[in-house]
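*Asks:* No sequence on hand, only this structure:
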């Protein structure tokens, strides 16, 4: 027998939990079906390495309105970053070191050129339809780097900075980073600060648990969905275990790369199915390293292909040791459990660094994500994403991958989940009463 609710929410990440909270506040009966054994989606607070760290999405900022409102609402505070003493970077075949100011003086002009047309293409970045972005949406990161005609050292520095978000430069559209920059008035430095420095002191887990606690939704973990049938009366949602749920509406918040794990009937619209089939190319790795001793706090950069760890940053001090977060564009290029390999990679920047422990999560191999944060392919922002943002009958989509503005961020998940909930409430109110 079908269980009956006003709304089924598929996925218990920030988008799904926010949507559920907002819907129950409107008096809707809601069940949240989550495939994992935890809430949080692509955020994941873990303490294996000796203190709580973020294995997934982590960085927050007061310039993100939905996120900051939730933090203020729940009395959460920011964690102050460790002051960085040195920057190390691999460029033009050699290791260089300097202060942050010295690195910025060398790399900053190139980054300014990289995003200089951001506000031209995205004068109102919350709405991509205010200008024609068709042409810029086809330009790849590789295209732009070639067009800038940088000298080898400057190119390697930019390549290292951008490797935080670029795993496949010939497969990723430059439009997404231009849109991000436009959200920060074209200032790449503020963009980078908002996305790489500030964290929630008590972890992302504390925020999502606080939002969930405000909801009366029935949250069911380890309950992956296999099929969604959309008919004139509503939706029928079926789990892999054969459980069925009847609802007036469903909000699907699973990542784009995992959409094809669900059988939709009728089939998704052409643009939405293209997005599901293409997915995004971010199959990178975030890894934590505990290094012996309180070593000099540093940030390190390398161009793609020069080191499996292209960005490393000192994040915490712990019992006399140093915790370093590492970003690896290719998840298959390094195994976090191979401490010798991790140590060799980091010693390219800090020769005497000694690895004590490591931690990480393989998001690319995780069936419920099949990748990390969204970085769009050429043409997706201008065509496929606007299509999936529209209701498909009684089926609504949400998530940071398709957010109205902050694609790939926790902020994007919050804004997308809240918008989906508002749309469901509006449409259910307007529907003829049976």
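*Replies:* Looks like it arrived, so ask away. From a predicted model like this one, the values you see are computed outputs, not experimental measurements.
*Asks:* For the rest of this, base every contact and every neighbour count on C-alpha atoms.
*Replies:* OK.
*Asks:* for the nearest residue to residue 275 once chain neighbours are set aside, helix, strand, or coil?
*Replies:* Counting by CA to CA, 6 or more residues apart in numbering, residue 275 lies nearest to residue 384, which is 5.8 Å off, once chain neighbours are set aside. Classification of residue 384 using DSSP: H, G, I helix; E, B strand; the rest coil returns helix.
*Asks:* Structure two is appended below for comparative analysis:
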């Protein structure tokens, strides 16, 4: 086969950009094909409501070594999402209020015990399928574990709310092993996990890192190109775009989310467990919602169980001098509770936080986005083996991305980690 390039990378999120940079530094000729009209994938610093907003993933932490090394490499400033003062939470449809510290204390025992065996099950978190201790647990959901803990109604509701927010889906659909993996990379400390997930961010947005990595990519990054088919052959890979263009390469790195795998024809076939994951889809089917509002005199957090439209809403910062503020929130089901208009958003928010009025909102339908079909990847029961089968596939087609990461799966850190692995793997195999 005559090769047009050494490697075709499908997708220009953090995994695609990182693997392209690394392969270029190794001397390979690379082209990146991205379906959207922008880079960044499921991270997206967009300007709405008069300010930059992270429409997708945004938080990072120094406990996530792969992304923090990029913060160091590019000297990127970080900023803080403040921890709030007051808290509201729903139990059986009734709102309760107190301090944020009280909220954490009410759920502490249940959250601690829900992952107390995480470091025993995943002794080496970056080798998640090593050993067999995880196999029996992989058939269980998070709510299966919560049901074992004999929690009172309030503690159960709060733990359900926290895990549903983490999964961006009802906790009943999320795999216990997914929760335990997050626990293991957080040293078994659920409050450290909370800090990692929601405290520190890029001061200038995730786009600041995406642009920095893109500047170090030596090959082309082509936007608006949809990949329709990937044909692996003994001496190379042919990637066919939706308009019929064929690109021959020595290898291909696929970085699309699990939800998009079904839109690409893989002629060499995927392992059966992986095909099942692609057919079923993973857990997260919710949404992220930004609101501009007034009526709160101090920073707050509010939480609700997964049967509510919003699982969480949290004050982010004051806006201007008129008493308005900006807050972010997460809902667990984008189809059951669509974000459509201001009146609907006020109804959602009003169930959690008393006395505030939403004046504007911003969101993106990631579930309906043809290049995502999901938010961040959170596995269902019985899916860990299938996803890791993709992450460790032999041959000239390899997978990278937050969905397939071994450590911080579903985070920016996981996307970068998996890209580093993919680049080294292809160098050893075919370059």
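*Replies:* The structure has been received and is ready for your questions. From a predicted model like this one, the values you see are computed outputs, not experimental measurements.
*Asks:* Map the residue nearest to residue 275 of the first structure across to the second structure for me.
*Replies:* Aligning on TM-score structural alignment places residue 384 of the first structure opposite residue 386 in the second structure.
*Asks:* Please enumerate the strands of the stretch 301-434 of the first structure.
*Replies:* Taking DSSP state E, counting those that start in this stretch, the strands of the stretch 301-434 of the first structure run over residues 311-318, 321-328, 355-360, 395-397.
*Asks:* Quick one: work out the angle between the second one and strand 311-318.
*Replies:* Read that as strand 321-328 of the first structure. For strand 321-328 of the first structure against strand 311-318, the angle by axes from the mean of the first three to the mean of the last three CA atoms, to 10 degrees is 160 degrees.
*Asks:* Please pull up the equivalent of residue 191 of the first structure in the second structure.
*Replies:* Match for residue 191 of the first structure (TM-score structural alignment): residue 193.
*Asks:* wait, its match sits on residue 184?
*Replies:* No - counting by CA atoms under 8 Å, residue 193 of the second structure does not reach residue 184; the two are 9.5 Å apart.
*Asks:* can you confirm the match of residue 191 of the first structure is in a helix?
*Replies:* Yes - assessed with three-state DSSP, residue 193 of the second structure lies in a helix.
*Asks:* show me what contacts it?
*Replies:* Contact analysis of residue 193 of the second structure by CA atoms under 8 Å, 6 or more residues apart in numbering lists 182-183, 186.
*Asks:* on that earlier part again, wait, doesn't the residue nearest to residue 275 of the first structure sit right on residue 271?
*Replies:* Yes - with contact defined as CA under 8 Å, residue 384 of the first structure reaches residue 271; the gap is 4.4 Å.
*Asks:* quick one, what contacts residue 59 of the first structure?
*Replies:* If you count contacts by CA under 8 Å, 6+ apart, then residue 59 of the first structure has 194-200 around it.
*Asks:* try 7 Å
*Replies:* Neighbour list for residue 59 of the first structure: 195-199 [criterion: CA atoms under 7 Å, 6 or more residues apart in numbering].
*Asks:* and those residues, which are buried?
*Replies:* Neighbour counting over these (16 or more other CA atoms under 10 Å) leaves 195, 197-199 as the buried ones.
*Asks:* which residue packs closest to the spatially most central residue of the second structure, ignoring adjacent ones?
*Replies:* In the second structure, the residue lying closest to the centroid (CA atoms, centre = their mean) is residue 376, at 2.7 Å. Nearest non-adjacent residue to residue 376 of the second structure, counting by CA to CA, 6+ apart: residue 410, 5.3 Å away.
*Asks:* Relative to residue 264 of the first structure, which of the strands of the stretch 301-434 of the first structure is closest?
*Replies:* Nearest of these to residue 264 of the first structure, taken as CA to CA: strand 395-397 at 9.6 Å.
*Asks:* can you map out the helices along the stretch 251-400 of the first structure?
*Replies:* 270-278, 339-347, 385-388 (DSSP state H, counting those that start in this stretch).
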